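Student: return a 3D structure for these sequence lines:
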Amino acid sequence: MGSPLDWIRSTGAPVVEDQAAAERRANDKEANEKEGAVATDGPHGSANGENDGDSDAISLNAQHGVQAIEALTKVWTKNNLILAYATIWVIFFVDALQSTMSGSLVAYVTSDFYAHGLTATTGIMSGLIGGLSKLSLAKILDIWGRPQGFAIVLFFLTIGLIMMAACNGVETYCAAQVFYWVGYNGISYTISIFIADTSALKNRGLMLAFASSPYIITVWVGGPLAQAFLDGPGWRWAYGVFAIITPVVCMPLLGLFWVNYRRADAAGLLPKREVVKRTSWQSVVHYFHEFDVIGLLLITAGLALFLLPFSIYHHQAEQWKSPLIIAFIVVGGVLIVAFAFWEKYFARVTFIPYELLMDRTVLGACILAATLFVSFYIWNSYFFSFLQVVSGLNVTEATYLTNTYSIGSCFWSIVVGILIRRTGRFKWIALYFGVPVTILGVGLMIAFRQPGVNIGYIVMCQIFIAFGGGTLVICEQIAAMAATSHQYIAVVLAIEGMFASVGGAIGSTIAAAIWNGVFPERLAEYLPLESQGNFTEIYTQLPVQMSYPIGSPTRDAINAAYGDAQKWMIVASTVIQIVSIISVLVWRDIKVKDFKQVKGRVV
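Tutor: All right, here's what the predicted structure looks like:
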């Protein structure tokens, strides 16, 4: 394997400086950095991306996908720009609606297959692959182009929805979730890159918040829609309908891409690409190495095999002593180690560009993303079930409450975007508001997410977490993008997304391990004698849990078991938040107000 500079050369990106020069500049910057200092250069080229003589010229040394989007922004009109963002809003609205609805249906899908205890497990593999696939998607966006990547992930999303509508077991549903999350994460990621391509850095937080604003509306619609499908044609139709709607609403954005790319090509703005003649087999081999397929398989399989035993061990007769569980952990660990050796010694193109990851602002943003997702998935995995069983809410009411985070974070992220635009800074907002408010909200749930506690206290905690989380999500993305130049944005956000998805998988694993370790044990202990014979049905099916009248001895026993499991889940979620303090402290205090990072007609 070559050095990081070899990786840059292999992707067609410019080598801005040699390692010694980079170290000298980093040392000089570190010595001169103070609160209020302006970061005029990113670690991998100028912050404004001016690597050629003309600051607004197409980047001659950038990869084709970056050149193409820069050419597009030079030829499209103001009306095209407005139409693009309006279309993006509609796409996010539809995606948010079906995502909110889907979240309300998961417990019913797993219960239909007598596997309610696997509610969190269904997201582990899909979350891992969905996040890790962003690195390959970043390559597609940079090498082939933005619309090509968008079309690919739209295909995966549609296939996933069709498979969920037709699944006949929890195994098929899990497989469908993999396709779905590759597509769903890919669409949101591709659009985030497009927003980065077409907005000034000082306005980018505001535009990202604008794109997420549909969640403020869909939270009120997703729950009733899920309930309507459950009461009517069933949950299968819920997925089937959106398998038709989603491609339809995405087509206008693809059309806008296509029209303006043709216009830029006709204007001669796209640099001529050197045609490399390869046979079909040579092309397969080239892209096999370019996308580091072996590295992707090793890290995905390794993490999945290592994490899955923590959520499925309870279903084995010998539990942790089961040969299957032991084999999963050992083989998973070996594959993770093999991935590290492969990347260091054998991979022609590295899966993770280390020179980007080792920038302290980028690394801090990635660790913060992972921490937030670990914490979120621990406390949120069985939250919907808790609200229905312990708090006695119906599907619509529970959906409203679980999506308090979506409403609050999307609303507050707009405020954060405005603050970043006005002040030109983001670190202080994350450190002095985002982190402490998030820790406060999660920590208070230890006391308030218990049987018999007024639901209003839970709502209060959700509002705290929403405002804190809305702040940190925007700030972490701006931090990662501010530390590099335009041509590396796709890779940096892919790395950040990978950390988030791995964090989500770890969080789901911890949640499932605590749930399967605590809930059935406490349930068996608390259930009255007359209900002991129904233990398996009560444990595995949410509708059976809710079938016992509120206030009955059996329902009280179920609620008490829920409370014990929830307490330990939230304790773990709160403790992991300590890492978020450190991850924000290491950021450089970059001033983004005066950056010119992108070219052409942008927001």
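
Student: CA atoms for contacts and neighbours, from now on please.
Tutor: Will do.

Student: wait, I446 touches A565, no?
Tutor: No - counting by C-alpha atoms under 8 Å, no contact exists between I446 and A565, whose distance comes to 10.8 Å.

Student: pull the number of nearby residues for I352.
Tutor: I352 has 18 neighbours, counted by other C-alpha atoms under 10 Å.

Student: tell me which element it is part of?
Tutor: No secondary structure element spans I352, as it lies outside all helices and strands (assigned by DSSP states H and E).

Student: what's the answer for S409, then?
Tutor: Using DSSP H and E, S409 maps to helix 404-423.

Student: buried residues in that helix?
Tutor: 404-421 (16 or more other C-alpha atoms under 10 Å).

Student: here is the second sequence; please produce its structure so I can put it next to the first one:
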Amino acid sequence: MAPQLGVWSNGVEGEVGAVDGIHWADEDAHVHAHAHAGGSVVGPCHPYLGRTRSGGVKNRRKTYNLHTRHDYPPAIMAPAAAAAAAADDDDKERGVRSPSRDEPVVTSTTVALDEKNGGDGVVATDVEARDGGPGGDAVSVHSESSLVQAGVQKAMILKKAWSRTTLLIAFTSLFLTTLIITLSDYSHMVLQPYVTSAFKKHSFMSAAHVVINITRIVAYPIIAKLSDVFGRAEMFTLSIVFQTLSFIVYATSVDIGAYFAAGLFDAIGSTGFGLTQQVFIADATSLINRAFWSTLPESITTIPALYLGSLIGEGFLYHAGWRWSYGAWAIIVPVVAVPLIATMVVLQRRARRHGLVAKSLASVAGCPPGSPMWKKALHLAWTEIDLLGLVLLVAGLSLILIPVSLTGSFNPGRWREGGFIAMLVVGVVCFLCFLVWDIRYAKKPYIPAHMANRTVIVACAIQMLDFMEYSLFTIFFPSYLQVAGHFTPANATRIEYAYLPLIPSLAKSRRHRLGWRKDSRSNSLRVAFQISGLFVAVGIKYTKNAHYWALAGPPLVILGQGVMIYLVDMGDGRHGSEAAFIASKVVSGVGRALWQTAAQVSVQAVVSRQEVAVATGIFQAANSVGAAIGTSISGAIWRNTLPDKLLAHLPEQEKKNALKIFQSIVVAQKYPVGTPARAAIDRSYRESQRILGIVATCVCAPNVFIMWFMRNVRLDEEDRKDEEGVDKTIAKIEQGKERE
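Tutor: Below you'll find the predicted structure:
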């Protein structure tokens, strides 16, 4: 075909044509070619590249198919080989050397390919490529490997490097490490009263617990970011180091300062391990299998830990002392984690020898070789880690959560203090500044623009509202059960905590954050619920769809919570039986299992590989944020409701004791059942808890409507597109290393 004249998108005229079905681009036209007839072409491509039977362009290492829209006329597709040959002659006259067949071709064209959609061939303008392409999800192939941070590049290369043997070693070690950490968690629950007995009356203890819990929340996005910058193996190592340090400091603590430091180390270590575990599984598994493998570690480790953890704790307590328990775990935990970390490091070193992984701080940070060390470190901190965004995020979340947590369930009156209002206002301002900086100015933002899609937003919103509802109703529910329900503490514990293991990711950090207690007599229920959680994951695997499983969750949660409104106050002084309360909790638990297992997979499916860690971290952090807000709301309602109810219902001679009854369930339970005073107390508790039930149900009710905005993801299709995206990214990394 003879060369023809066309008009490129920048207004430059160039020759267009096709040879043997292969569309060539004029080497001098380093732009996206949009002919005046509306056609879109790929360009430029060097004529020395070999032509493939599939209609693509290749060099010796890789084949890159040049897709075009099928409705574009061939006459406007790209310059002919003759035009490119003429360009070579011009190069020779200018003294410019053209690349040979054996050299990788470097062009300045930005070809917009969609990593999540497998590079399906839609060629975008420069503006479209920058903004995510016509579909809103595209990334630039020319700069794709630079957009993907070093830690994510390592994860992609590891995914291709895993063999059956190395994957078996890594997952076995992962499960064993999870088991050991879970065992240590359950054993330390037995030791906790003895560990804190020397500090429990210290005025700093309450504030220390608040700071530790806030540290867990803030750690999620930070750990996710660091894992993207440095790598998963590095974050596993850092998490285990912090976890081990916490055990050592707990074992040697003699004052509140040491206890506080150990709590901070524990918060960072446990949160880091739990999040990195989920991100590692996301890196190593397909979306179809991800729900199963994400749920399996906690399911198979919690079951034996339920029985053995308390026995181990008691054994240390009675025979060696609680300090030796922490000391023993400080040795065991890092030892069992060695195979996992070592396997990942060995594979990364193999990749590094082939030039596929960043070799230095400069290459990690994107600095040119030979830059001063201070410049490399500054670029790493300012650009890759986004230090300013980190400071604004930590300040914003901390200043918002500190007043929310300190008011909590028993101090809502402190909202009248000016300092609390000031902290909240400054926190909101800092968080808004973080959003502005992150969205408009940060080069490597904590919250990438592609994450601002409806599935991620809706999933995090539902997660936050769900845990807000849970904590809002739950915080005073054990007190209600013992006072108005006349249940023993053991029965109250069985009712309240029977369904918790249904929640997938029962990580140590979550149990600490929400203060979940365990009772050995409810273990059989927990075992059954852990197994049922696995059934949800298996269902997702065989249906290849997480959407409908997720949609089934919120209605069940609302149903279970709505039934509680009736059970806590059935009228005529009646309340639900233990079996009725447990059944209602089980319904809510099944709903949470359906929702959380499927929603996490859906969130990971709609973001790119670069964004998986941050998306998972934000999704999990929504739990804690919702729980903190729910606890504060619950405390305000309880404090403003129960005292008034007591004053309204108590006999005249007992009204003077209303404050004491409100402040202590022990005082409330001293009144014999059947007396007028106890009947008034029971009625006050029932009516107050019913109000909490109504508010909690109203909080989670919107989930039934907003859940429909989630995208229906076909997991097998997304897996195929993801594989293609990983292949393209690795190819770009290889090309980049060859050019170096």
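
Student: neighbours of D359 of structure 1, how many?
Tutor: Residues within reach of D359 of structure 1, counting by other C-alpha under 10 Å, total 20.

Student: to clarify, my last question referred to Y287 of structure 1.
Tutor: Under the neighbour criterion other C-alpha under 10 Å, Y287 of structure 1 is assigned a count of 11.

Student: could you do R510 of structure 2 as well?
Tutor: Here the number of neighbours of R510 of structure 2 (other C-alpha under 10 Å) works out to 21.

Student: what do we get in structure 1 for it?
Tutor: With TM-score structural alignment as the criterion, R510 of structure 2 has no equivalent in structure 1.

Student: secondary structure element for the spatially closest residue to R510 of structure 2 that is not a sequence neighbour?
Tutor: Nearest residue to R510 of structure 2 in three dimensions, chain neighbours excluded: S624, at 7.8 Å (C-alpha to C-alpha, 6 or more residues apart in numbering). For S624 of structure 2, the host element (DSSP H and E) is helix 612-649.

Student: against which helices or strands is that helix packed?
Tutor: Packed against helix 612-649 of structure 2, as judged by 3 or more C-alpha pairs under 8 Å, 6 or more residues apart in numbering; DSSP states H and E, are the following elements: helix 204-230, helix 256-284, helix 387-407, helix 454-474, helix 508-514, helix 578-605, helix 658-663, helix 676-700.

Student: let's have these in JSON lines, adding distance to T237 of structure 2.
Tutor: Compiled in JSON lines, those are given as follows (distance: least, C-alpha to C-alpha, whole Å):
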{"stretch": "helix 204-230", "distance to T237 of structure 2": "11"}
{"stretch": "helix 256-284", "distance to T237 of structure 2": "9"}
{"stretch": "helix 387-407", "distance to T237 of structure 2": "21"}
{"stretch": "helix 454-474", "distance to T237 of structure 2": "28"}
{"stretch": "helix 508-514", "distance to T237 of structure 2": "17"}
{"stretch": "helix 578-605", "distance to T237 of structure 2": "24"}
{"stretch": "helix 658-663", "distance to T237 of structure 2": "45"}
{"stretch": "helix 676-700", "distance to T237 of structure 2": "38"}
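
Student: aligned to F487 of structure 2, what sits in structure 1?
Tutor: Alignment of F487 of structure 2 against structure 1 is given by TM-score structural alignment, with S391 as its counterpart.

Student: could you look up the SS state of that match?
Tutor: Counting by DSSP: H, G, I helix; E, B strand; the rest coil, the backbone at S391 of structure 1 sits in coil.

Student: contacting residues around the spatially most central residue of structure 2?
Tutor: In structure 2, the centroid-proximal residue (C-alpha atoms, centre = their mean) is T616; its distance is 1.8 Å. Counting by C-alpha atoms under 8 Å, 6 or more residues apart in numbering, T616 of structure 2 makes contact with 275, 278-279, 600, 603-604.

Student: out of the residues you listed, who has the most neighbours?
Tutor: Neighbours here are counted as other C-alpha under 10 Å. On that basis the top member of the contacts of T616 of structure 2 is L275, with 30 neighbours.

Student: distance of the equivalent of it over in structure 1 from L529 of structure 1?
Tutor: Taking TM-score structural alignment, L275 of structure 2 has Y189 as its aligned residue in structure 1. Using C-alpha to C-alpha, to the nearest Å, Y189 of structure 1 is found at 52 Å from L529 of structure 1.
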